[in-house]
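Engineer: No sequence on hand, only this structure:
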């Protein structure tokens, strides 16, 4: 188990380049299974979850070639489908939640797809019903081996397009269904589809391969099935979750930081939400400049004077992956804020570690926490803690970098799952952080 030792209380300075988007990469990499032609992808982040998926694709028989930093080619022209029945596949697939998205492409191209119950963050229930209900609407038969916790779908007679109204706007569910539908016979209509930037990127990539998807960016997708897909080149967006993390880091450490090449048009409500907390950020070309908040930052209130409430929602609402960051930032704000995590009932349970550091937080229930800010009049105290998941892990790291004294964070593999070489990149802007194995 890896550990970070962080000497907090230092101001940082400099520029930081966001990595490629983890959540987009997991979708895009699964899409290479839809064609036997070569697919080139750039700006792939070098992180544990993505590397696990690339390794799974290799084991499935995909020809993978690294052509440069973050750049790869993939060719799925000679797959070993027997791998799907192997013990190795059960191990590979169960360690990564994103592995669920290989099912749609395999089902579309080969008429069958299997996956062990996926792993991932322990942030509450994350149902897979949307994925499989979509496949069933397209004509697939579903089966589940309860003893081996193994899911499967088969469509020996092929898939046929249909209308479906999704029960929830699941991002991975929508992605999986879209990848199955692009090769289905006839027209598929998906209403209440997720429309996150990463899903938009997937649809644009598929269209460049020869798919016929309309309504990209909306919650109503119309897909005319095609016989086959071809090659393409695709570049992954900068990771908006990491961008939000660096905004939070700058605010909490009262540092002047420039975040480079953020693709402003795809950030949605992220800049607006941070401004509600009183954080000043400036658009400079395609960069974000955050000045040193030496006088702190003050939480806004609603027009009627009531306490600010920040909650998550499907896109274009505020992403749930940044609520942990917002909560940490609020601990040093001037004023109070209610954090409402609607989508995952276990994501706020890391606040006990912040309370140990001296934060004033009232955990109202599994979904809501009220934070009373210190206004930097009382610095957080260093402590020893363990990272429970990716987003809580980076939040605790930000707290440690702002705290007085030396903190220790165990189980940093959770952070490495989502953030590329984070200790090296933080040291480059002045952070005192060391990795200890």
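Structural biologist: Arrived safely. Predicted model, so just to flag it, every value in this text is computed and none were measured.
Engineer: CA only for contacts and neighbour counts going forward, please
Structural biologist: Will do.
Engineer: Show me where the protein has its helices.
Structural biologist: 22-31, 48-60, 87-94, 103-110, 129-137, 171-181, 197-208, 240-252, 270-276, 323-330, 351-356, 390-402, 413-416, 422-427 (DSSP state H).
Engineer: would you turn those helices into CSV with mean neighbour count?
Structural biologist: Compiled in CSV, those are given as follows (neighbours: other C-alpha atoms under 10 Å):
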stretch, mean neighbour count
helix 22-31, 24
helix 48-60, 20
helix 87-94, 17
helix 103-110, 25
helix 129-137, 20
helix 171-181, 27
helix 197-208, 21
helix 240-252, 25
helix 270-276, 18
helix 323-330, 25
helix 351-356, 18
helix 390-402, 26
helix 413-416, 21
helix 422-427, 15
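Engineer: Same list (these) but as a markdown table, adding distance to residue 191.
Structural biologist: A markdown table is the format used below for these (distance: least, C-alpha to C-alpha, whole Å):
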| stretch | distance to residue 191 |
| --- | --- |
| helix 22-31 | 20 |
| helix 48-60 | 29 |
| helix 87-94 | 29 |
| helix 103-110 | 18 |
| helix 129-137 | 11 |
| helix 171-181 | 10 |
| helix 197-208 | 14 |
| helix 240-252 | 25 |
| helix 270-276 | 25 |
| helix 323-330 | 27 |
| helix 351-356 | 36 |
| helix 390-402 | 29 |
| helix 413-416 | 34 |
| helix 422-427 | 38 |
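Engineer: I'd like to know which of those helices is closest to residue 296.
Structural biologist: helix 240-252 (8.1 Å; C-alpha to C-alpha).
Engineer: For that closest one, which helices and strands make contact with it?
Structural biologist: strand 256-259, strand 287-290, helix 323-330, helix 390-402 (3 or more C-alpha pairs under 8 Å, 6 or more residues apart in numbering; DSSP states H and E).
Engineer: can you list the ones you listed in a markdown table and add distance to residue 106?
Structural biologist: Shown next, in a markdown table, are the helices and strands packed on helix 240-252 (distance: least, C-alpha to C-alpha, whole Å):
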| stretch | distance to residue 106 |
| --- | --- |
| strand 256-259 | 38 |
| strand 287-290 | 39 |
| helix 323-330 | 34 |
| helix 390-402 | 28 |
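Engineer: for those, which one sits closest to residue 357?
Structural biologist: That would be helix 390-402 among the helices and strands packed on helix 240-252, by C-alpha to C-alpha, at 8.6 Å.
Engineer: quick revisit: for residue 52, which of the helices and strands packed on helix 240-252 is the nearest?
Structural biologist: Residue 52 lies closest to helix 390-402 among these, at 15.4 Å (C-alpha to C-alpha).
Engineer: okay, pairing it with this:
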């Protein structure tokens, strides 16, 4: 188990380039299974979760070639479908939640798909019902082996388009259904579809391969089935969660940082939400410039004077992956804020580690925490802690970089799952961080 040692309390400065979007990469990589032609993808992040999925695709028989940093070609023209019944597949698929999205492409192209119960962050219940209910609506038969913890869908007579209203706007569920529906006979209509930038990117890629998807960017998608898809070339967006992480890092360490090439048009209300906590952001071309907040930052209040409430919601609402960052920033704000995590009931449990560091936080229930900011009049104290998941891990790292003294963070593999070469990139802007294996 890896460990970071962080000497906090130092201001940082310089430029940092966001990696490719993890959540988009997991969808896009699964989509290479939809064609026997070559697919080239650029800006793939070199992170643990993505590398696990690439390895799974290789074991399935996908021909993979690394063309350069972040660029790969994939060709799925001779897949080993027997791999899906192997113990190795149970190991490979069970260790990665993103592996669920290979089911849709396999079902659409080959009429069957299987997956062991996938892993991922322990942030609460994350149901798979949306995925499989969508497949069944397209005419697939579902089976689940409780003993083997194995899911399967089969459609020996092919899929047929239909109308479906999703119970929840699941991003991975929508992606999975879309990838199956591109081969369904007739027209598939998905209402209450997720419309996150990652999903928009997937639909644009599929259309470039020959799919016929309309309504991209809305919650109403129409998919006219086709018989075959071709190859394409695709570039992954910069990771909006990492961009938000670096905004939080700049604010907490009172540092002057420029985040390069962020693709502003795809950030939605993320900049606006940070401004609600008093964070100053400037748009410079396609970069975000954050000045050093040497005088601190003050939480806004609502028009009626009530306490600011930062909550998550499906896109175009505020992404739940950044609520942990907002909570950490609030610990040094001037004023108080209520953080409301609506979508996952275990994601706020890392706050006990921030309380140990001296933060003033009241955990109201599993979904809500009230933060009373220090206004930098009292630094957080260094401590030893363990990263429970990706987003809590980066939040604790930001807290440690702002704290007085040397902190230790264990289980940093959780951070590596979502952040590429993080210690080298942070050192380049002045962070004092050491990795110990």
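Structural biologist: Looks like it arrived, so ask away. Since this is a predicted model, take the numbers as computed values, not measurements.
Engineer: re the thing from before, among the helices and strands packed on helix 240-252 of structure 1, which is nearest residue 305 of structure 1?
Structural biologist: helix 323-330 (17.9 Å).
Engineer: which residues touch that closest one?
Structural biologist: 244-245, 248, 251-252, 274, 277, 299, 311-312, 336-337, 339, 341, 347-348, 354, 371-373, 391-392, 394-396, 398-399 (C-alpha atoms under 8 Å, 6 or more residues apart in numbering).
Engineer: at 6 Å what do you get?
Structural biologist: 252, 373, 392, 395 (C-alpha atoms under 6 Å, 6 or more residues apart in numbering).
Engineer: Then stretch 89-99 of structure 1?
Structural biologist: 26, 116-120.
Engineer: out of everything not next to it in sequence, what's closest to residue 213 of structure 2?
Structural biologist: Nearest residue to residue 213 of structure 2 in three dimensions, chain neighbours excluded: residue 223, at 4.5 Å (C-alpha to C-alpha, 6 or more residues apart in numbering).
Engineer: Please give the number of neighbouring residues around that neighbour.
Structural biologist: 25 (other C-alpha atoms under 10 Å).
Engineer: Out of the helices and strands packed on helix 240-252 of structure 1, which is closest to residue 267 of structure 1?
Structural biologist: Using C-alpha to C-alpha, those put strand 287-290 closest to residue 267 of structure 1, at 11.1 Å.
Engineer: Other residues contacting the closest one?
Structural biologist: Contacts of strand 287-290 of structure 1 (C-alpha under 6 Å, 6+ apart): 256-262, 281-282.
Engineer: hmm, back to that, out of the helices and strands packed on helix 240-252 of structure 1, flag the one nearest residue 367 of structure 1.
Structural biologist: Across these, closest to residue 367 of structure 1 is helix 323-330 (C-alpha to C-alpha), at 11.1 Å.
Engineer: Would you mind getting the average deviation of the closest one from structure 2?
Structural biologist: The superposed helix 323-330 of structure 1 is, by mean C-alpha distance after the TM-score superposition for structure 1, a mean 0.0 Å from where its aligned residues fall in structure 2.
Engineer: right, and out of the contacts of helix 323-330 of structure 1, which lies closest to residue 434 of structure 1?
Structural biologist: residue 395 (17.0 Å).
Engineer: Might you report the residue contacts of that closest one?
Structural biologist: Residues in contact with residue 395 of structure 1 (C-alpha under 6 Å, 6+ apart) are residue 325.
Engineer: how far away is it from residue 134 of structure 1?
Structural biologist: Look at residue 395 of structure 1 and residue 134 of structure 1: by C-alpha to C-alpha, to the nearest Å, they are 35 Å apart.
Engineer: ok, now how distant is the closest residue to residue 109 of structure 1 other than its chain neighbours from residue 134 of structure 1?
Structural biologist: Leaving aside its sequence neighbours, residue 109 of structure 1 sits nearest to residue 34 (C-alpha to C-alpha, 6+ apart; 6.2 Å). Distance, residue 34 of structure 1 to residue 134 of structure 1, by C-alpha to C-alpha: 18 Å.
Engineer: before we move on, back to that, trace the residue nearest to residue 213 of structure 2 over to structure 1, please.
Structural biologist: Residue pairing (sequence alignment): residue 223 of structure 2 is matched to residue 223 of structure 1.
Engineer: coming back round to it: can you redo the contacts of strand 287-290 of structure 1 as JSON lines, where the extra columns are neighbour count and distance to residue 161 of structure 1?
Structural biologist: Below are those laid out as JSON lines (neighbours: other C-alpha atoms under 10 Å; distance: C-alpha to C-alpha, whole Å):
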{"residue": "256", "neighbour count": "21", "distance to residue 161 of structure 1": "52"}
{"residue": "257", "neighbour count": "23", "distance to residue 161 of structure 1": "49"}
{"residue": "258", "neighbour count": "23", "distance to residue 161 of structure 1": "47"}
{"residue": "259", "neighbour count": "22", "distance to residue 161 of structure 1": "43"}
{"residue": "260", "neighbour count": "18", "distance to residue 161 of structure 1": "42"}
{"residue": "261", "neighbour count": "17", "distance to residue 161 of structure 1": "39"}
{"residue": "262", "neighbour count": "22", "distance to residue 161 of structure 1": "37"}
{"residue": "281", "neighbour count": "18", "distance to residue 161 of structure 1": "46"}
{"residue": "282", "neighbour count": "12", "distance to residue 161 of structure 1": "46"}
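Engineer: need those in JSON lines with distance to residue 112 of structure 1, can you?
Structural biologist: Formatted as JSON lines, these follow (distance: C-alpha to C-alpha, whole Å):
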{"residue": "256", "distance to residue 112 of structure 1": "52"}
{"residue": "257", "distance to residue 112 of structure 1": "49"}
{"residue": "258", "distance to residue 112 of structure 1": "47"}
{"residue": "259", "distance to residue 112 of structure 1": "43"}
{"residue": "260", "distance to residue 112 of structure 1": "43"}
{"residue": "261", "distance to residue 112 of structure 1": "40"}
{"residue": "262", "distance to residue 112 of structure 1": "39"}
{"residue": "281", "distance to residue 112 of structure 1": "49"}
{"residue": "282", "distance to residue 112 of structure 1": "49"}
